[in-house]
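In: Below: sequence and its predicted model.
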Amino acid sequence: MITGLGKIARNALAMLTLGMLALTQLTPAHAQSRIKDIADFEGVRDNMLVGYGLVVGLNGTGDDLGDAEFTRQSMVAMLERLGINVRDQIEDLESDNIAAVMATATLPPFSRQGSRIDVNISAIGTAESLQGGTLLVTPMVGADGEVYAVAQGNLAVGGFSAGGNAETIVKGVPTSARIANGGIVEREIDFNLNSMQDMSVVLRNPDFTTARRVSEAINAYLGEVAARASDPGTVRLNIPERYNQNIVALLTDIEQLRVEPDQIARVVIDENTGTIVMGENVRINRVAIAQGNLTIRVTETPQVSQPSPFSQTGTTEVVDRTNIEVDEGEDNQLGIMNGGVSLQELVNGLNSLGVGPRDMITILQAIKTSGALQAEIEVM
């Protein structure tokens, strides 16, 4: 008998354990992110490059030299560099196969001389399309005015433009193009990691709590106090002696550490598209919400008034008839939201009132004005 009771108890304990495991799996876990995905290391960043150049070989879709004088002057300067003097005939030059463009590129960190980068091309004149064009040698300069890369090559255009006298069809943006691996790095940016004694971990979304968690995660991994949060967006890191001359290994290990980023309660609204994005920390105090649909229709139905047949007097007149209808809706409701409701409860409550996205924007702004919405509202 005792054996049977023990067996029942063990079975009950096993079932209880399985139930607790199931509940644990159903409970949403806080999302953790790698430090690599939420922060950057100071100095390890991209650099923007820009250049001005000419695209040739266009099939009659280039700049109108009469309207784009800078294109004409650029063409003359380019020909003179090649030993062709056409300055005396500058006013007579006519061509619709050339276009002035801006070239932009991103120089990745630690790019070495001779490596290649992608280049984006955008027309700045009156060109209709860059389809079939070739970019001539274009120096790419950085913010300091120094040349860091040179671009040249055939353009790959994602759109097209075609038409005649009566109709034109345009797909995509034919005045923008791309040259894959079209830029060659000519100058390197000096940056010696192994000579650094300390560096900063820069958060992409500054936050006091996240900065503290990042510093604690780094210190726990290193086993010493090497990192400290100096402000919401910066964690200062002293390089441990054992990582001297091997900082790459340290940064690799730090990148893989996982922390739970904190975020402020924020509601982002795009009134143009009716898009609403709310974080999980959005809360509202107890508030009553009434959503009404007021529709007013004004219809004009002009009528003709004319005299009787064979009448000697009177004229035919057009008489205006205006019909106005007012509909306040039949489903107007007053809903009460209890204090401290979560994001899901807030959305469910507003949906139960039959609120569409655009009406929801107005309601959220009104709740914020009343002081019941404990979140920031950011309008895009």
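Out: Here it is on my side, so go on.
In: only C-alpha atoms for contact and neighbour calcs from this point on.
Out: Fine.
In: now stretch 352-359, how far from the chain's geometric center?
Out: 26 Å (CA atoms, centre = their mean, to the nearest Å).
In: Verify the stated contact: Leu193 with Leu250.
Out: No. Leu193 is not in contact with Leu250 according to CA atoms under 8 Å; the separation is 11.0 Å.
In: Tell me where the stretch 51-200 of the chain has strands.
Out: Counting by DSSP state E, counting those that start in this stretch, the stretch 51-200 of the chain has strands at residues 98-107, 116-123, 134-141, 147-154, 156-157, 160-163, 168-171, 176-185, 198-203.
In: Pick the most deeply packed of those strands.
Out: strand 98-107 (a mean of 24; mean count of other CA atoms under 10 Å).
In: Just want the angle from it to strand 147-154.
Out: 130 degrees (axes from the mean of the first three to the mean of the last three CA atoms, to 10 degrees).
In: Would you map the helices across the stretch 251-380 of the chain?
Out: All helices of the stretch 251-380 of the chain, identified by DSSP state H, counting those that start in this stretch, fall at 343-352, 357-370.
In: Just to be sure, Val50 is in a strand?
Out: Yes. Judged by DSSP: H, G, I helix; E, B strand; the rest coil, Val50 forms part of a strand.
In: for the nearest residue to Thr106 once chain neighbours are set aside, what are its contacts?
Out: Distances taken as CA to CA, 6 or more residues apart in numbering place Met48 nearest to Thr106, at 4.8 Å, with adjacent residues excluded. For Met48, the contacting residues are 104-107, 142-143, by CA atoms under 8 Å, 6 or more residues apart in numbering.
In: Let me know the closest of the residues you listed to Gly163.
Out: Distance to Gly163, by CA to CA, is smallest for Thr104 among the contacts of Met48, at 29.6 Å.
In: does the closest one really touch Leu49, like I thought?
Out: Yes. Using CA under 8 Å, Thr104 is in contact with Leu49, at 5.7 Å.
In: where do the contact lists of the two overlap?
Out: With CA under 8 Å, 6+ apart as the test, Thr104 and Leu49 both reach Met140.
In: Below is an additional structure, to be compared with the one above:
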Amino acid sequence: MLGGLAAVLAFSAQPAWAGSRIKDIVDFENVRPNQLIGYGLVVGLAGTGDRMRNSPFTEESMQAMLERMGVNIRQAQMKTQNVAAVSITATMPAFSRAGSAIDVTVAALGDATSLQGGTLIATSLRGLDGNTYAVAQGQVAVSGFKAQGAAANISRGVSTSARIAGGAIVEREVPYALRSANTLKLALRNPDFTTAQRVADVINKNFPGSAQMLDPATVQLTPTSAVPGGVVDLLTRVENLPVDVDQPARVVVNEAAGTVVMNADVRVSPVAIAQGGLTISVAESPVASQPAPLSSGTTQVLPRTQINVDDGGGKSLAMLEGASLKSLVGGLNALGVSPRDLITILQALKTAGALQAEIEVQ
């Protein structure tokens, strides 16, 4: 198992990020999606909706909806469980135009047990500014299920959350004034001084005087007379330029999954590593003690415990100055460490000051 891990890590030591396009490593100023949210009702559920007694907001919403349609049921007592109150969320991509469709996610707010087979009634989706940008409606698609009987139940996934593909229609556009802008900022997704300077250099090499690094996360574009189309024209010309991306040495550790990912810049200072698995096993084998014949004694169970200790014959590894990722993983493989032991060793190396990299624990 560790051998496979070593192969993956050794492969990652290659410069896989060399020559990345600018559009793949930056975000463009003011070009972003917008989050939308709404509240509505899902109807048509087969008895798996909200119970009116426990979810009064569902009853109020249903009464308000029927009143808008000319049906007055304020004095009636509702007992249906075929309706569920839900929250609706969606992400409207940048430059979405009126009439385009976007996906929505629906999640139960009350005590509904499943949204399977339900239909979302037309609901407005608003942005944080309070304006309506889209209207959602349609048949919900649930990926999970839940079944139960008198003595057992089974579930898979989440049946109270669903999606509607293309379930919202954009009604209002978000204006983007790129054409009239005099400058545009590129925001690096992974801020780095070296990478930001390389982005500016490669742009200026092709379009002299068009780029300036402001900080490790920002490069400013300014169109020159050589680009008559302004910011938009310059942006279309530079977004596909290749850049060698630099990054700090980093080790990402997921303790729950036992996964370790390291980039090629990880280095190890002179250090000795000793790894030995201490295994202590405790076994209980009680025995029965029988009384002598014709005696008045009773049978008793006497405890018997066996304890075995195995120190694993600990092995050691010495690393030379500036040892690379490949040397580190190869040496740890020679010790026969497991992925989880590798995590512990890397954390100990960082504490000892021998691991020249950041450790990010997830």
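Out: Happy to help now that I have it. Treat the numbers as computed from the prediction; the structure is a model and nothing was measured.
In: burial measure for whatever residue of the second structure lines up with Val86 of the first structure, as a count.
Out: In the second structure, the residue equivalent to Val86 of the first structure is Ile73, according to TM-score structural alignment. The tally of other residues near Ile73 of the second structure (other CA atoms under 10 Å) stands at 13.
In: Then the one 3 residues further on?
Out: Burial measure for Ala76 of the second structure: 8 neighbouring residues, criterion other CA under 10 Å.
In: corresponding residue for Glu321 of the second structure in the first structure?
Out: Residue correspondence to the first structure (TM-score structural alignment): Glu321 of the second structure is matched to Gly339.
In: Pretty sure its match sits against Asn285.
Out: Yes. Gly339 of the first structure is within contact range of Asn285, at 3.8 Å (criterion: CA under 8 Å).
In: Name the residue in these two with the higher neighbour count.
Out: Neighbour totals were compared for Gly339 of the first structure and Asn285, and Asn285 leads with 16 against 13 (other CA under 10 Å).
In: That one corresponds to which position in the second structure?
Out: Aligned partner of Asn285 of the first structure by TM-score structural alignment: Ser269.
In: Correct me if wrong: that match contacts Leu355.
Out: Yes. Between Ser269 of the second structure and Leu355 there is a contact at 6.5 Å, judged by CA under 8 Å.
In: picking that back up, for the match of Val86 of the first structure, give me its contacts.
Out: Contacts of Ile73 of the second structure by CA under 8 Å, 6+ apart are 63, 66-67.
In: CSV for the strands of the stretch 51-200 of the first structure, including distance to Lys7 of the first structure?
Out: What follows is the strands of the stretch 51-200 of the first structure, written out as CSV (distance: least, CA to CA, whole Å):
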stretch, distance to Lys7 of the first structure
strand 98-107, 69
strand 116-123, 70
strand 134-141, 79
strand 147-154, 78
strand 156-157, 74
strand 160-163, 77
strand 168-171, 74
strand 176-185, 71
strand 198-203, 56
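In: closest to Ile296 of the first structure out of those strands?
Out: Across those, closest to Ile296 of the first structure is strand 168-171 (CA to CA), at 39.8 Å.
In: Give me the residues contacting that closest one.
Out: 159-163.
In: counterpart of stretch 172-183 of the second structure in the first structure, which residues?
Out: So stretch 172-183 of the second structure sits over residues 187-198 in the first structure, by TM-score structural alignment.
In: in the matching stretch, what's buried?
Out: Going by neighbour count (16 or more other CA atoms under 10 Å), the buried part of stretch 187-198 of the first structure is Leu193.
In: gap between it and the chain center?
Out: 31 Å.
In: next one: stretch 343-351 of the first structure
Out: 26 Å.
In: Stretch 308-317 of the first structure now?
Out: The mean C-alpha position of stretch 308-317 of the first structure is separated from the chain mean by 69 Å, CA atoms, centre = their mean.
In: Buried residues in that stretch, which are they?
Out: For stretch 308-317 of the first structure, a neighbour-count test (16+ other CA under 10 Å) marks nothing as buried.
In: wait, which of the helices of the stretch 251-380 of the first structure is closest to Val298 of the first structure?
Out: helix 357-370 (22.5 Å).
In: Just tell me the aligned range of that closest one in the second structure.
Out: Counting by TM-score structural alignment, helix 357-370 of the first structure corresponds to 339-352 in the second structure.
In: what sits against the residue of the second structure positioned farthest from its centre?
Out: Residue farthest from the centre of the second structure, counting by CA atoms, centre = their mean, is Leu294 at 73.8 Å. Leu294 of the second structure makes no contacts at all, as judged by CA under 8 Å, 6+ apart.
In: so what corresponds to it in the first structure?
Out: In the first structure, Leu294 of the second structure lands on Phe310 (TM-score structural alignment).
In: again with Asp311 of the second structure
Out: Asp311 of the second structure maps onto Glu328 in the first structure, by TM-score structural alignment.
In: Is it correct that that match is in contact with Arg297?
Out: No. Using CA under 8 Å, Glu328 of the first structure is not in contact with Arg297, being 11.5 Å away.
In: Tyr243 of the first structure: what's its closest spatial neighbour, skipping adjacent residues?
Out: Going by CA to CA, 6+ apart, Tyr243 of the first structure has Leu250 as its nearest residue, at 6.5 Å.
In: for the helices of the stretch 251-380 of the first structure, which one sits closest to Gln245 of the first structure?
Out: helix 343-352 (48.9 Å).
In: What are the contacting residues of that closest one?
Out: 278-283, 335, 337, 360.
In: among those residues, which are in strands?
Out: The strands, defined by DSSP state E, take in 278, 283, 335, 337 from the contacts of helix 343-352 of the first structure.
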